[in-house]
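K.L.:
Provided below are the primary sequence and the corresponding predicted coordinates.
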Amino acid sequence: MQNITLIVIGKLGQAFLQDGCAEYTKRLSAFCNFKVLELSEELIREKNASEAAIAKALAKEAEKIFAAVPKGAEICALCIEGKPISSEEMAAYFSEKALSGNGDIAFVIGSSHGLDPSVKQRAAKRISMSRMTFTHQMARLLLTEQIYRACTINAGVKYHK
């Protein structure tokens, strides 16, 4: 069974987001070994943070991210510079990875300041959810649903239309 890890900076706040993520996590258990690793966001004490302060925080978050990536997993970063993909393309990516013999994938969602450039550089794949802006918590729910949708496409289960 394929191992898919979602590495996120920060925790979910609103109950509806927690409920949605929990529902898709439960559903995913039939298709893959799915786990979420929540890492703490680096605190920036400056009210109007300087670029240097943000860069320092992102570098510390990157260290946590790299430590959390399961051994052998391919990093897939969610970032605005990434390529938008369809649900079918996501499903094909999962199939391709599974057939390669090393199907483990670690999706990464950064903090409100994004991801350190080192995470993007080390990522084998960079995906953009949309040209629209979502909160990082909403992106987590949307990505979890898309992972589930990709799994159902590959399994031939009636969910995707």
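P.N.:
Okay, I see it.
K.L.:
use CA for all of it now, contacts and neighbours both
P.N.:
Noted.
K.L.:
show me what the helix ranked longest in the chain is packed against.
P.N.:
Ranked by number of residues, the top helix in the chain under DSSP state H is helix 136-155. Here helix 136-155 touches helix 15-28, helix 87-99, strand 105-109, going by 3 or more Cα pairs under 8 Å, 6 or more residues apart in numbering; DSSP states H and E.
K.L.:
centre of the chain to it, how far?
P.N.:
Taking Cα atoms, centre = their mean, to the nearest Å, the mean C-alpha location of helix 136-155 is offset from the chain mean by 10 Å.
K.L.:
list the buried residues of it.
P.N.:
Residues of helix 136-155 classed as buried by neighbour count (16 or more other Cα atoms under 10 Å): 136-153.
K.L.:
circling back: now render the helices and strands packed on helix 136-155 as TSV, adding distance to Ala73 and mean neighbour count.
P.N.:
Output for those, formatted as TSV (distance: least, Cα to Cα, whole Å; neighbours: other Cα atoms under 10 Å):
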stretch	distance to Ala73	mean neighbour count
helix 15-28	18	16
helix 87-99	10	16
strand 105-109	5	25
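K.L.:
alright, now check it against this:
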Amino acid sequence: MKITIITVGKLKEKYWKQAVDEYVKRLGAYTKLELIEVADEKDMDNMSEKDIEIAKKKEAERILAKVKDDSYVYTLEIQGKQLDSVELARHIEHNMNIGKSRLTFIIGGSNGLHQSVLARSNFALSFSKMTFPHQMMKVILLEQVYRAFRIMKGQAYHK
């Protein structure tokens, strides 16, 4: 199984990079992991709806260029379905059991995801109704994927 996480924007702060590195190391025991960062569009104050849509479309083109045709795609969306950790583990395991060997998780930028990315999604996943910085969301997602593998393997995890 290969898991790809595509994010808009780069991690800049050292503490986020350290947290990501820790979970990448831990996940290495369970799966092949690829982290892809695509460039974000500059977000200016007072952007019109049209400007926001143009920015999202440009980011979408970069994202979709990295998504493999055979990948099962999870998009992280506020309006998506909320799962607990065990349900996420079961969802990932189900995909593995039916032969989906490539899973891709997509985290959008500050303006969200363009409709073309949402249309490519196989599963809209929500971690909360709240909005999180994409840097933090990347760490949370990695932690939950790691926790999912621990659950699938019947290993101890913090409840």
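P.N.:
Perfect, I can see it now. Just so you know, these numbers come straight off a predicted model, no measurement behind them.
K.L.:
hmm, back to that, what range does the longest helix of structure 1 cover in structure 2?
P.N.:
Counting by TM-score structural alignment, helix 136-155 of structure 1 falls onto residues 134-153 of structure 2.
K.L.:
not counting that stretch itself, show me its contacts.
P.N.:
Contacts to stretch 134-153 of structure 2, defined as Cα atoms under 8 Å, 6 or more residues apart in numbering, come from residues 7-8, 10-11, 16, 19-20, 23-24, 26-27, 30, 85-86, 88-90, 92-93, 107-110, 156-157.
K.L.:
ok, which of the helices and strands packed on helix 136-155 of structure 1 comes nearest Pro117 of structure 1?
P.N.:
Nearest to Pro117 of structure 1, of all these, is strand 105-109, at 12.7 Å by Cα to Cα.
K.L.:
Provide the aligned range in structure 2 for the closest one.
P.N.:
So in structure 2, the equivalent range for strand 105-109 of structure 1 is 103-107, judged by TM-score structural alignment.
K.L.:
that stretch vs structure 1, average offset?
P.N.:
Its matched residues in structure 1 lie on average 0.4 Å from stretch 103-107 of structure 2 after superposition (mean Cα distance after the TM-score superposition for structure 1).
K.L.:
what does that stretch contact?
P.N.:
1-8, 67, 71-76, 113, 134, 137-138.
K.L.:
so which of these belong to strands?
P.N.:
Among the contacts of stretch 103-107 of structure 2, DSSP state E puts Lys2, Ile3, Thr4, Ile5, Ile6, Thr7, Val8, Tyr72, Val73, Tyr74, Thr75, Leu76 in strands.
K.L.:
can you find the partner of the last one in structure 1?
P.N.:
Matched across to structure 1, Leu76 of structure 2 falls on Leu78, judged by TM-score structural alignment.
K.L.:
list the residues that contact its match.
P.N.:
Neighbouring residues of Leu78 of structure 1 by Cα under 8 Å, 6+ apart: Phe107, Val108, Ile109, Gly110, Arg126, Ile127, Ser128, Met129.
K.L.:
and the nearest residue to it once chain neighbours are set aside, how far from Ile85 of structure 1?
P.N.:
Of all residues not flanking Leu78 of structure 1 in the chain, Ile127 sits nearest, at 4.9 Å (Cα to Cα, 6 or more residues apart in numbering). Separation of Ile127 of structure 1 from Ile85 of structure 1 (Cα to Cα, to the nearest Å) stands at 7 Å.
K.L.:
over to Glu74 of structure 1?
P.N.:
Separation of Glu74 of structure 1 from Ile85 of structure 1 (Cα to Cα): 17 Å.
K.L.:
then Arg126 of structure 1?
P.N.:
Using Cα to Cα, we find Arg126 of structure 1 at a distance of 10 Å from Ile85 of structure 1.
K.L.:
neighbour count winner among the two?
P.N.:
Neighbour comparison, Arg126 of structure 1 and Ile85: the larger count goes to Arg126, with 23 against 13 (by other Cα atoms under 10 Å).
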